[in-house]
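Q: Structure, please.
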Amino acid sequence: MKTILLTGFEPFGGEHNNPSWEAVRRLDGKHLHDGSRIVAALLPCAFGAALDTLAVKIRLVAPDVVVCVGQAGGRADLTIERVAINVDDAPMADNAGQQPIDAPIVANGPVGYFATLPIKAIVQALHAKGIPASVSQTAGTYVCNHVFYGLMHMASSRHAIQHAGFVHIPYLPEQAAAHRGAPSMSLAMMMDALMILLETTISVKHDSHVSGGSTH
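A: Here you go, the predicted structure:
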């Protein structure tokens, strides 16, 4: 039986909740069809502290799979991130008041890391269930990318982690209402989507060879 570490973030940017944690925390303790168990963890929305918390959770849980989830207000679908880049360039301060600019996440680390999730097979599985999803070519340069890059850097030296990656989810409907009709997704659909993502990750041996690129 595999152990899956699934993380979400605390609210940030003046929001009262964060859909990533609202969805993730409700999946804590659930099992996949093969018996794999989900362990949920909350990360602070703060540079440095988020990775410190993630590292502690990885040591304690010893997961086979790690998927971090973040909020991407303005995006209309579930976006599976392809690549993390080694730079913090914050457009606003984090919850600890930090705003790093043009700072490496890992000094002398690789320029980037690719996710080791079957990203295209995940998108196909979500589409088959009527859930909007796509491959994303950028996780931004805020705390989400910071965590994504840090996770992949840790996973590169921890061979027990078989799959790792990051997914962004849209606003909840109540958040979208406060943002004058921004795209949103129901909490129930987000939870279903994450379960499908995990089931696909566990079951798929080789990712689908289909286009997931974009022209912009």
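Q: switch to C-alpha atoms for all contacts and neighbour counts from now on
A: Fine.
Q: Ala133 versus Ser36, what's the distance?
A: To Ala133, Ser36 is 24 Å away according to Cα to Cα, to the nearest Å.
Q: And for Ile105?
A: Applying Cα to Cα, the value for Ile105 to Ala133 is 28 Å.
Q: what does Val210 give?
A: 14 Å.
Q: buried stuff in the longest helix along the chain?
A: Ranked by residue count and defined by DSSP state H, the top helix of the chain is helix 187-203. Of all the residues in helix 187-203, those buried under the rule 16 or more other Cα atoms under 10 Å are 187, 190-191, 193-202.
Q: now do stretch 62-81
A: Buried, per 16+ other Cα under 10 Å, within stretch 62-81: 62-73, 75-81.
Q: and the closest residue to Tyr171 other than its chain neighbours, what does it touch?
A: For Tyr171, ignoring the flanking residues on the chain, the nearest one in space by Cα to Cα, 6 or more residues apart in numbering is Ser184 at 4.7 Å. Ser184 makes contacts with Gly74, Arg75, Ala76, Asp77, Pro170, Tyr171, Leu172, Pro173, Gln175, Ala176, as judged by Cα atoms under 8 Å, 6 or more residues apart in numbering.
Q: Please identify which helix or strand holds Gly181.
A: For Gly181, there is no host helix or strand (DSSP states H and E).
Q: Please give the structure of this sequence too, so both can be compared:
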Amino acid sequence: MSGFEAFGGAASNPSGDVVERLAVSGHPGVELSTVVLPVAFGAAGERLRAVVDEVQPDVVIALGLAEGRSGITPERVAINLDDARVPDNDGAQPTDERIELHGPDGRFTTLPVKAIVDALQRADLPASVSLSAGTYVCNHVFYVLQRLSEQRKLQRRPMRSGFVHVPATPELAEGRIGMPSLSLDELERGIRIIIDTVVATPVDKRIRGGAIH
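A: Now for the predicted structure:
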């Protein structure tokens, strides 16, 4: 499982904070490895690739922060595009650049995103399937991760993988009128539900979860 370090002048990043909690406490029935990635286009993908090569996981759940979203949102597709509105933590700010020159325009998650949303909602946590991971470092890592999943499949070492965005915590939302948030305890509970759902659901549920716009 991966999360991100703080960026944009913030003191923390809930995605990385949750991962660090799980690194300490673990999760019942699961051999859990964690990494907190840099918010940097080049370094994040390389770091994730190195950890996947070292650990050889069966499942990778990558987490990132989406301020402004009101719930936990598993992503369905990563697109082959870096387009940064603000510089990353290394000062890079790619504009309209392909992540992989000859790669497909999009790569889909192999996590059961609809089952995940259903489980979160049943646990009274706000959640929905997202059809856009943006064009910043989160999407970059998601796209790279799904490439690694494709490679593992060709090597007959299947690895399910995908990306989940989490909303701001109350601490990050403080002073920002109208910004929704979930506490770190709620986010941890949600991520644990996601882990259990992924383990128990090899094939996603066929339930409505699309979007009109």
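Q: aligned partner of the residue nearest to Tyr171 of the first structure in the second structure?
A: Using TM-score structural alignment to pair residues, one finds that Ser184 of the first structure aligns to Ser181 in the second structure.
Q: Could you look up the SS state of that match?
A: Following DSSP: H, G, I helix; E, B strand; the rest coil, the label given to Ser181 of the second structure is coil.
Q: Next: His159 of the first structure.
A: Relying on three-state DSSP, one would call His159 of the first structure coil.
Q: what's the neighbour count on it?
A: Using other Cα atoms under 10 Å, His159 of the first structure has 10 neighbouring residues.
Q: Would you map the helices across the first structure?
A: For the first structure, applying DSSP H gives helices covering 19-25, 49-61, 119-128, 143-155, 173-178, 187-203.
Q: Could I get the ones you listed in TSV, plus columns for distance to Gly97 of the first structure?
A: What follows is these, written out as TSV (distance: least, Cα to Cα, whole Å):
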stretch	distance to Gly97 of the first structure
helix 19-25	21
helix 49-61	12
helix 119-128	33
helix 143-155	12
helix 173-178	23
helix 187-203	29
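Q: Leaving out the residues flanking it, which one is nearest to whatever residue of the first structure lines up with Ser15 of the second structure?
A: Taking TM-score structural alignment, Ser15 of the second structure has Ser20 as its aligned residue in the first structure. The spatially closest residue to Ser20 of the first structure, leaving aside those adjacent along the chain, is Gly8, at 4.7 Å (Cα to Cα, 6+ apart).
Q: what sits against the residue mapped onto the one you found from the second structure?
A: Under the alignment defined by TM-score structural alignment, Gly8 of the first structure corresponds to Gly3 in the second structure. By Cα under 8 Å, 6+ apart, the contact set of Gly3 of the second structure is Ser15, Gly16, Asp17, Val18, Val19, Val35, Val36, Leu37, Ala62, Leu63, Gly64.
Q: So the residue nearest to the fifth one when sequence neighbours are not counted versus Val18 of the second structure, what's the distance?
A: The reference is to Val19 of the second structure. Excluding its sequence neighbours, the residue lying closest to Val19 of the second structure (Cα to Cα, 6+ apart) is Gly3, at 5.9 Å. Separation of Gly3 of the second structure from Val18 of the second structure (Cα to Cα): 8 Å.
Q: same check, this time on Gly29 of the second structure
A: Counting by Cα to Cα, the gap from Gly29 of the second structure to Val18 of the second structure is 18 Å.
Q: what does Ala40 of the first structure align to in the second structure?
A: Superposed on the second structure with TM-score structural alignment, Ala40 of the first structure falls opposite Thr34.
Q: Look up how far Glu97 of the second structure lies from its match.
A: Distance, Thr34 of the second structure to Glu97 of the second structure, using Cα to Cα: 29 Å.
Q: Those two: which has the busier surroundings?
A: More crowded of Thr34 of the second structure and Glu97, by other Cα under 10 Å: Thr34, with 21 against 13.
Q: Show the contacting residues for that one.
A: Contacts of Thr34 of the second structure by Cα under 8 Å, 6+ apart are Met1, Ser2, Val19, Glu20, Leu22, Ala23.
Q: Assess the claim that the third one and Leu37 are in contact.
A: In other words, Val19 of the second structure. No - under the criterion of Cα atoms under 8 Å, Val19 of the second structure is not in contact with Leu37, lying 10.4 Å apart.
Q: shared neighbours of those two, anything?
A: Here Val19 of the second structure and Leu37 have Ser2, Gly3 as joint contacts, going by Cα under 8 Å, 6+ apart.
Q: residues contacting Asp17 of the second structure?
A: Applying Cα under 8 Å, 6+ apart to Asp17 of the second structure gives the contacts Gly3, Leu184.
Q: switch the cut-off to 10 Å
A: When contacts are counted by Cα atoms under 10 Å, 6 or more residues apart in numbering, Asp17 of the second structure touches Gly3, Phe4, Glu5, Ala6, Ala23, Val36, Leu184, Leu187, Glu188.
Q: Please apply the same query to Ser208 of the first structure.
A: Ser208 of the first structure makes contact with Pro118, Ile119, Lys120, Ala121, Ile122, Val123, Gln124, according to Cα under 10 Å, 6+ apart.
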